[in-house]
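[1] just coords:
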């Protein structure tokens, strides 16, 4: 193990010219070989940065600066998309209105083919079969959004159901069934009397209300969505095993 020798104090500086203000200090080391320890003041020791700082700095230098033109272009694209979709909606509404005005399609015509009480307990259920006729020769009807059907007796709602979603070709009559279920158990008094009296038939008058949305369609053209309300007044001779429709009247209104 090598011995360490302390550094001897430096000799006093030799001033070549006492009148010169710039003094040169010369540190003379001893000629004897060995290992020496140099002590540096603490305020002159500088912290070495970690190596990852250099990679972060290089990545920031290599990263392309954000272009103001690119940001401006993105805003223009968003604005153009909003205007484009707004024009599409406006054109759709205009063409839908022109379609309805120029072609003047007629409303669908409804009629009741069968009306029957299919279940009495726990909650009564009524099965109704409708015919809907599309009298337009070139315009189809698209029934959508699952409308509603309600059954009333003496202006009191006693059952309800869902109107089906379907498409009807021009000049076609379509048949469909709707099951109406009562919200409360038990039959109305007049309905119960009509069910029990098979020999002496007790007639019952009902009112059916249908609410649905539909679009008229011809090729690629479609009308705006229209709301329809249908009211059917029907009178049954009996609700026993054998039933027969005595009279009916249906009216369709477009909104």
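    Cool, the structure landed. Note that the coordinates shown come from a computational prediction; the quantities given were computed from them, not determined experimentally.
[2] From here on, just use CA atoms for contacts and neighbour counts.
    Fine.
[3] which element follows the helix or strand hosting residue 59 toward the C-terminus?
    Element membership of residue 59 [criterion: DSSP states H and E] is helix 52-62. The element immediately downstream of helix 52-62 (helix or strand, assigned by DSSP H and E) is helix 68-103.
[4] Flag every buried residue along that following helix.
    92-93, 95-96, 99-100 (16 or more other C-alpha atoms under 10 Å).
[5] Spit out the contact partners of the nearest residue to residue 236 once chain neighbours are set aside.
    Spatial nearest neighbour of residue 236, excluding adjacent residues (C-alpha to C-alpha, 6 or more residues apart in numbering): residue 245 at 4.7 Å. Residue 245 makes contacts with 114-115, 234-237, as judged by C-alpha atoms under 8 Å, 6 or more residues apart in numbering.
[6] By neighbours, which of those wins?
    In terms of neighbours by other C-alpha atoms under 10 Å, these top out with residue 236 at 21 neighbours.
[7] ok, it - contacts?
    Contacts of residue 236 by C-alpha under 8 Å, 6+ apart are 115, 203-205, 243-247.
[8] Need the residues that contact the one helix or strand residue 145 maps to.
    Per DSSP H and E: residue 145 is located in strand 140-153. Here strand 140-153 makes contact (C-alpha under 8 Å, 6+ apart) with 134, 157-170, 178, 180, 205-218.
[9] burial count for the closest residue to residue 237 other than its chain neighbours?
    Take residue 237 and drop its neighbours on the chain: the residue closest to it by C-alpha to C-alpha, 6+ apart is residue 203, 4.2 Å away. The tally of other residues near residue 203 (other C-alpha under 10 Å) stands at 19.
[10] How about residue 189?
    8.
[11] how close does it sit to residue 177?
    Counting by C-alpha to C-alpha, to the nearest Å, the gap from residue 189 to residue 177 is 26 Å.
[12] cool, and residue 227?
    Residue 227 is 21 Å from residue 177, by C-alpha to C-alpha.
[13] and what of residue 107?
    Residue 107 sits 20 Å away from residue 177, going by C-alpha to C-alpha.
[14] Could you do residue 194 as well?
    Counting by C-alpha to C-alpha - residue 194 and residue 177 are separated by 23 Å.
[15] which of those two has more neighbours?
    residue 194 (19 against 16).
[16] How many residues are close by the closest residue to that one other than its chain neighbours?
    Leaving aside its sequence neighbours, residue 194 sits nearest to residue 202 (C-alpha to C-alpha, 6+ apart; 4.7 Å). When neighbours are defined as other C-alpha under 10 Å, residue 202 has 19 of them.
[17] So for this structure, the centremost residue is which one?
    residue 145 (15.3 Å; C-alpha atoms, centre = their mean).
[18] rewinding a little: mind listing what's buried in the helix or strand just after the strand holding residue 145?
    Following strand 140-153 in sequence order, the next helix or strand is strand 156-162 (DSSP H and E). By neighbour count on 16+ other C-alpha under 10 Å, the buried set for strand 156-162 is 157-162.
[19] Check it against this one:
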């Protein structure tokens, strides 16, 4: 037999405060954790949480290390290869057919592309797009075959653009005629070139060169050059 002694205080009238001796069989003794044991177990829970939260500074330090490493690598690449932005210009536009009432437009657009970089080559992909528009109306479109442009290279490209599948609003003809009478026709030339950059043995992912040119030409007549008076091109990546 085992004895379990406990100070027991009851609110009932028939029980008085005191010490009671309860006898139970040895194999049926029930053991409950005392207040001191419960406090220890409860105190251990925040410790586990603190252990997990202590990992956060290490994760932040690791991420910061990666960011610093990437910045250092990019800085080294810039110092070694000294990248410069390619330059583009529209040299001429040869008009073969220009009949808006029949929706027949055929032009050859001659483009100069200059790669001023000493250690960087540019791969132009086949899936490129070129177009000529008058304000928001596209008059002809086409593409160029893909090619590789080496470092310190200037290439002259000629693209045949047509109006296949295009439809023109009635206002287009009158707008061009009015400007042509003044000898100052506004044109936009757009070029989207998917490219990859080669820096030695390194090769970049594919991304787009978006070239937009604003031109002023003298005329748009069949079998004549447009006569570019002024123009400027800008590159967006």
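    Right, received. Where do you want to start? Remember, it's a predicted structure, so these values are computed and weren't measured experimentally.
[20] Quantitatively, what TM-score do the chains reach?
    The TM-score (TM-score structural alignment, normalised by the length of the second structure) is 0.57; 156 aligned residues with a C-alpha RMSD of 3.0 Å.
[21] Okay, and which of the contacts of residue 236 of the first structure map to strands?
    115, 204-205, 245-247 (DSSP state E).
[22] Could you tell me where stretch 126-142 of the first structure falls in the second structure?
    Mapped onto the second structure using TM-score structural alignment, stretch 126-142 of the first structure spans residues 107-123.
[23] how far out from the middle of the chain is the matching stretch?
    Taking C-alpha atoms, centre = their mean, to the nearest Å, one finds stretch 107-123 of the second structure lying 23 Å from the centre of the chain it belongs to.
[24] Buried residues of that stretch, list them for me.
    For stretch 107-123 of the second structure, a neighbour-count test (16+ other C-alpha under 10 Å) marks 107-111, 113-117, 120-123 as buried.
[25] what's the answer for stretch 84-100 of the second structure, then?
    Quick answer for stretch 84-100 of the second structure (16+ other C-alpha under 10 Å): 88-90, 92-98, 100.
[26] Now do whatever residue of the second structure lines up with the residue nearest to residue 236 of the first structure against residue 195 of the second structure, distance only.
    Matched by TM-score structural alignment, residue 245 of the first structure corresponds to residue 228 in the second structure. To residue 195 of the second structure, residue 228 of the second structure is 28 Å away according to C-alpha to C-alpha.
[27] likewise residue 105 of the second structure?
    From residue 105 of the second structure over to residue 195 of the second structure the distance is 29 Å, taken as C-alpha to C-alpha.
[28] likewise residue 183 of the second structure?
    37 Å.
[29] tell me which element the closest residue to residue 93 of the second structure other than its chain neighbours is part of?
    Excluding the flanking residues, the one nearest residue 93 of the second structure by C-alpha to C-alpha, 6+ apart is residue 109, at 4.7 Å. In this structure, residue 109 of the second structure is located in strand 104-115 according to DSSP H and E.
[30] Need the contact partners of that strand.
    So strand 104-115 of the second structure is contacted by 85-99, 121-122, 139-140, 149-164 (C-alpha under 8 Å, 6+ apart).
[31] what does stretch 191-198 of the first structure rub up against?
    By C-alpha under 8 Å, 6+ apart, stretch 191-198 of the first structure touches 201-204, 238-241.
[32] do that again at 6 Å, thanks
    202, 238-240 (C-alpha atoms under 6 Å, 6 or more residues apart in numbering).
[33] And stretch 204-214 of the first structure, by the same measure?
    Here stretch 204-214 of the first structure has contacts from 142-144, 147-153, 225-236, using C-alpha under 6 Å, 6+ apart.
[34] quick one: that stretch to chain centroid distance?
    31 Å.
[35] The residue nearest to residue 194 of the first structure -> the second structure?
    Using TM-score structural alignment, the partner of residue 202 of the first structure in the second structure is residue 183.
[36] distance of its match from residue 50 of the second structure?
    Distance of residue 183 of the second structure to residue 50 of the second structure, computed by C-alpha to C-alpha: 78 Å.
[37] Can you give me the stretch of the second structure that stretch 151-163 of the first structure aligns onto?
    Using TM-score structural alignment, stretch 151-163 of the first structure pairs with 132-144 in the second structure.
[38] what about the nearest residue to residue 143 of the first structure once chain neighbours are set aside, neighbour count?
    In this structure, residue 143 of the first structure finds its nearest non-sequential neighbour in residue 214, 4.4 Å apart by C-alpha to C-alpha, 6+ apart. Neighbour count of residue 214 of the first structure, defined by other C-alpha under 10 Å: 22.
[39] Which secondary structure element is home to residue 214 of the first structure?
    With DSSP H and E as the test, residue 214 of the first structure turns up in strand 204-218.
[40] Check which helices and strands the very next helix or strand once past that strand is in contact with.
    As assigned by DSSP H and E, the chain's next helix or strand after strand 204-218 of the first structure is strand 221-222. Contacting strand 221-222 of the first structure under the criterion 3 or more C-alpha pairs under 6 Å, 6 or more residues apart in numbering; DSSP states H and E is no other helix or strand.
[41] So what touches strand 221-222 of the first structure?
    residue 216.
[42] repeat that for 8 Å
    96, 99, 215-216.
[43] next one: stretch 174-182 of the first structure
    123-133, 149-151, 158-164, 168.
[44] before we move on, back to that, conserved subset of the contacts of residue 236 of the first structure in the second structure?
    Here those are checked against the second structure with both residues aligned by TM-score structural alignment, their matches' C-alpha atoms under 8 Å, and the contacts held in both are 203-205, 243-247.
[45] now stretch 111-124 of the second structure: how far from the chain's centre is it?
    Going by C-alpha atoms, centre = their mean, where stretch 111-124 of the second structure is centred and where its chain is centred differ by 22 Å.
[46] ok, back up a step: residue 113 of the first structure versus the residue nearest to residue 236 of the first structure, what's the distance?
    Residue 245 of the first structure is 8 Å from residue 113 of the first structure, by C-alpha to C-alpha.
[47] ok, back up a step: so of the contacts of strand 221-222 of the first structure, which two are at opposite extremes in space?
    Greatest spacing in these, by C-alpha to C-alpha: 99 and 215 (10.6 Å).
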